[in-house]
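>>> okay, here's the prediction I keep looking at, along with the sequence it came from:
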Amino acid sequence: MKKFLLILFTASALIIFADNAFAQQQQQTTIPLPKIGIDVGSSDSPKDISVTLQLLLLLTVLSLAPSIMIMTTSFLRLIIVFQFLKNAMGTQQMPPNQLLAGMALFITLFIMAPTWNKVNDEALKPYMDGKITMDSAYNKGINPIREFMFKNVRDEDLELFVSLSNMPKPNSRNDLPTYVLIPAFVISELRAGFIIGFFLFIPFLVVDMVVSSVLMSMGMMMLPPMLVSLPFKVLLFVLVDGWNLIVGSLVRSFNV
């Protein structure tokens, strides 16, 4: 019994000493982490307040970035056409919506590259170098985007929102507010996407009608026509190099 207690006491002492040594070693090798916090207090410098407001404005813009990208770029027309194409072919989950959205995103980057390069050269770089103020950077940065929207918006849609805003008729495009231009551009893009989607439906609708007529003439009414026509629609799309035609036509449809 005494031997057992002696062994137990020795083992406990070794465990305690080893734990203390490991704790000391871990304490010595601990990497200090920075503490980040946001405090609300008084400031004697107007510059500190200005920097804080700029940071809050930047966070707000970043949170709205997806909506801004959808509503002011070519993304809207692209994703509408791709969804119409998917519905016209009748392929339930192929291609996936994530793939269509990713393809629309990168084609948007390709189409908008000249516009965003202007924004970077005329507004972002001078502002980051401290050569211009935030107000000047905003005015210079929004101009290329406004120019892109003006090139692709319909005059009828602009007139609609000008009349709905009860504002006097602007003498030039520079007098037209951006909050009037964006919704006009959005419905113009919706109209263009729906028109292209209508023409995409026609060849696939013809295939469906031909397959249905053949099945009815053969007395195979229990066989779903959509199931039979799907391979023929996929084959037709591949033979005419459909992705090349559609993406090429979409890119050329924008005035950049």
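Received, thanks. Numbers count the residues shown, from 1 in each chain.
>>> switch to C-alpha atoms for all contacts and neighbour counts from now on
OK.
>>> L215 is in what secondary structure piece?
helix 178-217 (DSSP states H and E).
>>> angle of the helix or strand following that helix against helix 178-217?
Following helix 178-217 in sequence order, the next helix or strand is helix 225-239 (DSSP H and E). Counting by axes from the mean of the first three to the mean of the last three Cα atoms, to 10 degrees, helix 225-239 points 120 degrees away from the direction of helix 178-217.
>>> roughly how far apart are V51 and D39?
Using Cα to Cα, to the nearest Å, V51 is found at 14 Å from D39.
>>> one more: D19?
39 Å.
>>> hmm, back to that, ok, V51 and D39, which is more surrounded?
Legend: neighbour count by other Cα atoms under 10 Å for V51 and D39, higher for V51 (11 against 6).
>>> need the helices for the chain, in chain order.
Secondary structure of the chain (DSSP state H): helices located at 2-28, 46-63, 65-72, 75-89, 97-119, 125-128, 134-152, 155-164, 178-217, 225-239, 242-252.
>>> any idea which of these is most buried?
Of those, the one with the most neighbours on average (mean count of other Cα atoms under 10 Å) is helix 75-89, at a mean of 21.
>>> mind giving me the packing neighbours of that helix?
helix 97-119, helix 178-217, helix 225-239 (3 or more Cα pairs under 8 Å, 6 or more residues apart in numbering; DSSP states H and E).
>>> ok, now with 10 Å
Here helix 75-89 touches helix 65-72, helix 97-119, helix 178-217, helix 225-239, helix 242-252, going by 3 or more Cα pairs under 10 Å, 6 or more residues apart in numbering; DSSP states H and E.
>>> how far is the longest one from where the chain is centred?
This means helix 178-217. Distance of helix 178-217 from the chain centroid (Cα atoms, centre = their mean, to the nearest Å) equals 22 Å.
>>> what's the angle between it and helix 75-89?
10 degrees.
>>> adding another structure so you can compare the two:
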Amino acid sequence: MNPQSSHPVRGFCLLALVAAVLVLWVQPGAAQEAGGEILGAITGALSDAPAGSDERATLSGRIIQMIALMTVLALAPGLLVVMTSFTRFVIVFSMLRSALGLNQTPPNMVLSSMALFMTFFVMQPVFEDAWEDGVQPLMNNAITEEQAMSRIADPFKRFMLANTREKDIALFADFAARGEGGQPEAGPVTAESTGWRILVPAFMISEMRRAFSIGFLIYLPFIAIDLIIASILMSAGMMMLPPVLVSLPFKVIFFVLIDGWYMLAGSLMEGYLPLAGG
């Protein structure tokens, strides 16, 4: 097949998709009518190509890839939470703010943004493996969509298994086997033997357990400062003065003097980088 013969068809499909986005953005009321016209145009382009031809197969594959990409982008926020280190980071940062006694400082946007970029930093080896093994070969038409999905998912599975307790995996595997009327499989836990139905919730509760354990250790020194300030105020007879009001600047300066953000960020990333890189 001549590579240049499919260029007009591909360009027409791309132009149709761009037109659909513009119609949805500018005039939502005409979305149904425009969608019908675009669907008819794409169907006509497919029907013009001979049945079973390489051009028709390539065009169909590109449309499927576009639909899959749009679906992944729509689910990206949820996938970011349940399949990466974002959960642990944002919980620890929120508990740190509560331990300091600061209600809105740093604001939620700052904490979420910091957790997000730290997540990208930690997950970079996983993203690179997924891109090089799955996305790039798919764009070069070297593998099929099914092979690409498996190769893209494997790095995330390895990362999640490395950070999930076997106890948590066994819990969901046992309940899944009960629901299917069977027994959980014996043997070592591997990425191939563990399905997403079991791995994702097990990874989530493992991450939340570690986040709350770190948060507990963060709370201890700040509770000690609160107790010391409260004891001093009571011994001085100033029981009407809220201890939290006096202890707040001491907790903030204590956290600054020990370079708390450096220590906390380094400790959180240290627990991931060897596993993510391996």
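Arrived safely, thanks for sending. Predicted, not measured: the structure shown is a model, and the values here were computed from it.
>>> list the TM-score for the superposed pair.
Here the TM-score for the pair of chains, by TM-score structural alignment, normalised by the length of the first structure, is 0.82; 223 aligned residues with a Cα RMSD of 1.7 Å.
>>> tabulate the helices of the first structure in TSV, adding columns for distance to S172 of the first structure.
TSV is the format used below for those (distance: least, Cα to Cα, whole Å):
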stretch	distance to S172 of the first structure
helix 2-28	69
helix 46-63	28
helix 65-72	20
helix 75-89	26
helix 97-119	21
helix 125-128	28
helix 134-152	12
helix 155-164	12
helix 178-217	13
helix 225-239	45
helix 242-252	27
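>>> with respect to K3 of the first structure, which of the helices and strands packed on helix 75-89 of the first structure lies nearest?
helix 97-119 (69.9 Å; Cα to Cα).
>>> what's the angle from that closest one to helix 75-89?
160 degrees.
>>> what does helix 97-119 of the first structure correspond to over in the second structure?
Per TM-score structural alignment, the counterpart of helix 97-119 of the first structure in the second structure is residues 108-130.
>>> check the mean deviation of the matching stretch from the first structure.
Overlaying the first structure shows stretch 108-130 of the second structure at a mean distance of 0.6 Å from the equivalent residues (mean Cα distance after the TM-score superposition for the first structure).
>>> so how far is that stretch off the chain centroid?
The answer for stretch 108-130 of the second structure is 8 Å, by Cα atoms, centre = their mean.
>>> now do stretch 168-181 of the second structure
24 Å.
>>> mind listing residues that contact it?
Contact with stretch 168-181 of the second structure is made by 161, 167, 182-186, 189, 194-195, 197-206, as judged by Cα atoms under 10 Å, 6 or more residues apart in numbering.
>>> and stretch 135-150 of the first structure, by the same measure?
By Cα under 10 Å, 6+ apart, stretch 135-150 of the first structure touches 71-74, 112, 114-128, 131-132, 134, 158, 173-174, 176-178, 181-182, 184-186, 188-189, 254-256.
>>> and A99 of the second structure, what's its match in the first structure?
A99 of the second structure maps onto A88 in the first structure, by TM-score structural alignment.
>>> tell me the contacts of that match?
82, 197-198, 200-205, 233.
>>> cool, and V214 of the first structure?
220-221, 225.
>>> quick check: the aligned partner of it in the second structure vs F156 of the second structure, distance?
Counting by TM-score structural alignment, V214 of the first structure corresponds to I232 in the second structure. Taking Cα to Cα as the measure, I232 of the second structure falls 52 Å from F156 of the second structure.
>>> which ones are touching I246 of the first structure?
78, 81-82, 85, 196, 200, 252.
>>> from M204 of the second structure, how far out is the aligned partner of it in the second structure?
In the second structure, the residue paired with I246 of the first structure is L264, using TM-score structural alignment. Note on L264 of the second structure: its distance to M204 of the second structure, by Cα to Cα, is 21 Å.
>>> also V9 of the second structure?
44 Å.
>>> buried residues in the strand or helix carrying L24 of the second structure?
Per DSSP H and E, L24 of the second structure falls inside helix 7-26. Buried residues in helix 7-26 of the second structure, counted by 16 or more other Cα atoms under 10 Å: 9-10, 13, 16-17, 20, 23.
>>> equivalent analysis for stretch 25-39 of the second structure, please.
Buried, per 16+ other Cα under 10 Å, within stretch 25-39 of the second structure: 31, 34-35, 38.
>>> just give me the closest of those to L227 of the second structure.
Of the buried residues of stretch 25-39 of the second structure, the one sitting nearest to L227 of the second structure (Cα to Cα) turns out to be A31, at 62.3 Å.
>>> what's the local residue count around the corresponding residue of the first structure for A176 of the second structure?
Matched by TM-score structural alignment, A176 of the second structure corresponds to S165 in the first structure. Neighbour count for S165 of the first structure, taken as other Cα under 10 Å: 11.
>>> kindly report the same for S74 of the first structure.
26.
>>> if we can go back for a sec, ok, so of the contacts of V214 of the first structure, who is nearest L56 of the first structure?
Distances from L56 of the first structure to the contacts of V214 of the first structure, taken by Cα to Cα, are shortest for P225, at 56.9 Å.
>>> okay, and stretch 153-162 of the second structure goes to which residues in the first structure?
Residue span in the first structure matched to stretch 153-162 of the second structure, by TM-score structural alignment: 142-151.
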